[in-house]
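Peer 1: sequence and predicted structure below; questions after.
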Amino acid sequence: MAISKATRQFVAINLMEIGVVAGQDQLLDALDPSEPRAVCFVAQSLSVRPSTVSKMLDILERRGWCRREADETDMRRTFIRLTAEGHRMRSQVRRIWAEVNGDLARALPQNDLSVLEAALWNAERLVSGRLSRLR
C-alpha cells in the first residue's frame, strides 16, 4: 500500500507538469486513438460508474482531448473519440508511466523481477475482481 500510494503521488506530480490531473491519465489511457469507445465500456474498464466517466469527459472535452459522438443506431449510447491533441496527451501520459515503471524495475534485482511482476499482476486481478463485484 505504501509503495502504491507513493508511486501514485509521484506520478501525479509528473502529470501536473503536463497539465493532466490524476485520474485523467487513466481515462486517456482507456481511450483508443483508432476507434471510438462506448462510455459504458470505458466505465467498466476503469471500474467506475458511467456518470463518473461523463463528469471526467466534460473536462477532457473542454481541453480538446476528446469528443463525444452519439450512436447513430441507438441514440441512448454515447461514444468517445480521442482527438489528435488527446492522442498526444495519452502518449505523454504513457511516457511518464514508462519512466516510473523503469525506475521501479531498476530498483529491484533483475532475477527477481519476473516473479514479482507475475505476483503483482495476480494481486491486481484479485483486487480488481473484488472491486468490480462491489460496484
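Peer 2: Cool, the structure landed. Residues are numbered from 1 along each chain as shown.

Peer 1: going by C-alpha atoms from here, please, whenever you check contacts or count neighbours.
Peer 2: Fine.

Peer 1: how about stretch 65-83: buried residues?
Peer 2: 65-68, 78-83 (16 or more other Cα atoms under 10 Å).

Peer 1: closest one of the residues you listed to V100?
Peer 2: Within the set of the buried residues of stretch 65-83, W65 lies nearest V100; the separation is 23.4 Å, counting by Cα to Cα.

Peer 1: can you name the residues that contact that closest one?
Peer 2: Taking Cα atoms under 8 Å, 6 or more residues apart in numbering as the definition of contact, the neighbours of W65 are 82-87, 89.

Peer 1: narrow the residues you listed to those in strands?
Peer 2: L82 (DSSP state E).

Peer 1: got another one to weigh against that:
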Amino acid sequence: MSSASPAPAQQPPMVGEDRLSFAIFSLARAHRAYAAGLLRDLGLHPGQELLLMQLLDRDGQSQSELLNSVGLDHSTVSKSLRRMQEAGLLTREPAEHDRRVQLVRLTEQGRAMREPLRNMWATLEETSTKDLDAQEVETLVRLARKVENSMTERSRAQNSEG
C-alpha cells in the first residue's frame, strides 16, 4: 500500500457509555483508509471499485441501475463514471430503446481490472479478518447487517416524516 493509515481515533470523553457508534465510526474510518490506499495503487478512487464490480458482473447497465445497485447518490455516481470514462475504463452511450438512458459498458482496460480488483478485495478481507476466527467473522457480519438495517429503517422513517 502506498501511504500510511491514520492513527486510531481517541474516544472523546463525552461519548461515555455510548461507545458502539464511536467504535463503528473508528472501524469504518480505518477500513476506508486502508481500502483507499489499495485502490490508489490500482489507480482508482473509493466507490469506483463497486461500480466496476457491478459492471464486471453484468456489463451494459444503465446509470440508474448502477446507482441503485451501489447505494451511492446520483452526483457521486455521475462523477465517478465520468472519471472512469476519462481513465479509459468504460464508455457511456445512449440506449437504442430510449436515448435519454445512458448505458455503461466496460472497455478492455476496464475488463482487465477483474483480477486486480479480486486480489485487492481479498487483501482487504484478509487484513480485516486476520485476528478473527471463522465464527467471529460470521458474528461480526451478522451484527453489522443488523446495525445497518436498523440505521436504514430509521433513515427511511425520518425521510417519510419530513
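Peer 2: All right, it came through fine. Everything quoted here is computed from the prediction, not taken from an experiment.

Peer 1: thinking again about what came up before, just the buried residues of stretch 65-83 of structure 1: which are in strands?
Peer 2: Filtering the buried residues of stretch 65-83 of structure 1 for membership in strands, criterion DSSP E, returns 66-68, 78-82.

Peer 1: picking up where we left off before, any of the contacts of W65 of structure 1 buried? List them.
Peer 2: Buried residues within those, counting neighbours by 16+ other Cα under 10 Å: 82-83, 86-87, 89.

Peer 1: got these as JSON lines, with distance to F41 of structure 1 columns?
Peer 2: Shown next, in JSON lines, are the buried ones among the contacts of W65 of structure 1 (distance: Cα to Cα, whole Å):
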{"residue": "L82", "distance to F41 of structure 1": "15"}
{"residue": "T83", "distance to F41 of structure 1": "18"}
{"residue": "G86", "distance to F41 of structure 1": "18"}
{"residue": "H87", "distance to F41 of structure 1": "19"}
{"residue": "M89", "distance to F41 of structure 1": "21"}
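
Peer 1: what about the most centrally placed residue in structure 1, which SS state?
Peer 2: When structure 1 is reduced to its mean C-alpha position, the closest residue under Cα atoms, centre = their mean turns out to be Q26, at 1.6 Å. With DSSP: H, G, I helix; E, B strand; the rest coil as the basis, Q26 of structure 1 sits in helix.

Peer 1: what's it aligned with over in structure 2?
Peer 2: Under the alignment (TM-score structural alignment), Q26 of structure 1 pairs with L50 of structure 2.

Peer 1: tell me who's in contact with that match.
Peer 2: Neighbour list for L50 of structure 2: V70 [criterion: Cα under 8 Å, 6+ apart].

Peer 1: can you tell me how far it is from E93 of structure 2?
Peer 2: In this structure, L50 of structure 2 lies at 20 Å from E93 of structure 2, with Cα to Cα, to the nearest Å as the measure.

Peer 1: what's the counterpart of L81 of structure 2 in structure 1?
Peer 2: Residue correspondence to structure 1 (TM-score structural alignment): L81 of structure 2 is matched to L57.

Peer 1: who's in contact with its match?
Peer 2: Applying Cα under 8 Å, 6+ apart, one finds that L57 of structure 1 lies in contact with C66.

Peer 1: one more: the one 10 residues further on?
Peer 2: For R67 of structure 1, the set of contacting residues under the criterion of Cα under 8 Å, 6+ apart consists of 61, 80-83.

Peer 1: is it true that M75 of structure 1 lies in a strand?
Peer 2: No - counting by three-state DSSP, one finds M75 of structure 1 to be coil, located in no strand.

Peer 1: what's the counterpart of it in structure 2?
Peer 2: Aligned by TM-score structural alignment, M75 of structure 1 pairs with R99 of structure 2.

Peer 1: circling back: need the buried residues of stretch 65-83 of structure 1 in JSON lines with distance to G129 of structure 1, can you?
Peer 2: Conversion of these to JSON lines gives the following (distance: Cα to Cα, whole Å):
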{"residue": "W65", "distance to G129 of structure 1": "30"}
{"residue": "C66", "distance to G129 of structure 1": "29"}
{"residue": "R67", "distance to G129 of structure 1": "30"}
{"residue": "R68", "distance to G129 of structure 1": "29"}
{"residue": "T78", "distance to G129 of structure 1": "26"}
{"residue": "F79", "distance to G129 of structure 1": "25"}
{"residue": "I80", "distance to G129 of structure 1": "25"}
{"residue": "R81", "distance to G129 of structure 1": "27"}
{"residue": "L82", "distance to G129 of structure 1": "28"}
{"residue": "T83", "distance to G129 of structure 1": "31"}
